[in-house]
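Undergrad: Structural data only, the sequence is not supplied:
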């Protein structure tokens, strides 16, 4: 499947939304890299019509809703579950680092797993 659009949450910097294309079914996925970087927290069927793609996804900066548009001009508004809006709890004795630098480092670490290595010199 391929991602057709995505948006990062304005206040929660590790939460993002991806509109994907999977055969005849089009879904929106919500990911949280601090919880699970391989599986979506939430997958919602949004567009079911044949040959219709999600063209734009957007978090609302004020309310806990997501706006999704498709190529036919339809707009869907989805309310985020309260469970998706909760911050992950810190474990006992663990300090949780926050901020964009921490999230960038996490994303770089994740991307290094799938990147091809630079020119290797043979011995």
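TA: Perfect, I can see it now. Please read all numbers here as calculations on a predicted model, not as lab measurements.
Undergrad: Please make it C-alpha for all contacts and neighbour counts, starting now.
TA: Noted.
Undergrad: Okay, strands next: where are they in the protein?
TA: Assigned by DSSP state E, the chain shows strands spanning 2-8, 15-22, 25-32, 42-47, 54-59, 65-70, 75-79.
Undergrad: Comparison target below:
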């Protein structure tokens, strides 16, 4: 777990090492994998790094690479991936086009809509 935690933390700082913002999407697959692990501290650090590298994406790259990652996480079978997706919506939603915003809202509605919320009295 310590190695995975260090990896999740360091990958968020690798933008220059992969050739700059144009190639930052190369960091997404390993971070996506780390965002699905059961260990909470690793998963949280992966989400933190994903949030950091999201700012390096141009809007078209955000829509082409980052939003599909968020959708995959949100549609995951396990709570771990869905939890991670919740931490990523806010960094991509403001920067994408209206049609993609509508898609993200639908992803949230489907994923969160199936959760039974306690009734307040």
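TA: On my side now, so go ahead. Everything quoted here is computed from the prediction, not taken from an experiment.
Undergrad: what's the TM between chain one and chain two?
TA: Once the chains are overlaid, their TM-score stands at 0.27 when taken by TM-score structural alignment, normalised by the length of structure 2; 46 aligned residues with a C-alpha RMSD of 3.5 Å.
Undergrad: re the thing from before, I'd like the strands of structure 1 as a markdown table, with distance to residue 108 of structure 1 appended.
TA: Formatted as a markdown table, the strands of structure 1 follow (distance: least, C-alpha to C-alpha, whole Å):
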| stretch | distance to residue 108 of structure 1 |
| --- | --- |
| strand 2-8 | 16 |
| strand 15-22 | 16 |
| strand 25-32 | 15 |
| strand 42-47 | 23 |
| strand 54-59 | 24 |
| strand 65-70 | 27 |
| strand 75-79 | 30 |
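Undergrad: Identify whichever of those strands lies nearest to residue 114 of structure 1.
TA: strand 2-8 (16.0 Å; C-alpha to C-alpha).
Undergrad: tell me which residues of that closest one are tucked away?
TA: 4-8 (16 or more other C-alpha atoms under 10 Å).
Undergrad: other SSEs contacting that strand?
TA: Secondary-structure packing of strand 2-8 of structure 1 (3 or more C-alpha pairs under 8 Å, 6 or more residues apart in numbering; DSSP states H and E): strand 15-22, strand 54-59.
Undergrad: relative to strand 42-47, how tilted is the first one?
TA: I take that to be strand 15-22 of structure 1. Here strand 15-22 of structure 1 points in a direction 50 degrees away from that of strand 42-47 (axes from the mean of the first three to the mean of the last three C-alpha atoms, to 10 degrees).
Undergrad: any idea how far residue 82 of structure 2 is from residue 89 of structure 2?
TA: Distance of residue 89 of structure 2 to residue 82 of structure 2, given as C-alpha to C-alpha, to the nearest Å: 11 Å.
Undergrad: no no, residue 92 of structure 2
TA: Taking C-alpha to C-alpha, one finds residue 92 of structure 2 at 16 Å from residue 82 of structure 2.
Undergrad: got it, and residue 30 of structure 2?
TA: Distance from residue 30 of structure 2 to residue 82 of structure 2, by C-alpha to C-alpha: 17 Å.
Undergrad: between these two, which one's more packed in?
TA: Using other C-alpha atoms under 10 Å as the criterion, residue 30 of structure 2 and residue 82 rank with residue 82 on top: 22 against 13.
Undergrad: pretty sure the more buried one contacts residue 71?
TA: No: look at residue 82 of structure 2 against residue 71 with C-alpha atoms under 8 Å: they stay out of range, at 9.2 Å.
Undergrad: Now the element after whatever helix or strand residue 68 of structure 2 lives in, going C-ward?
TA: Here residue 68 of structure 2 sits within helix 67-74, counting by DSSP states H and E. Once the chain leaves helix 67-74 of structure 2, the next helix or strand it forms, by DSSP H and E, is helix 79-86.
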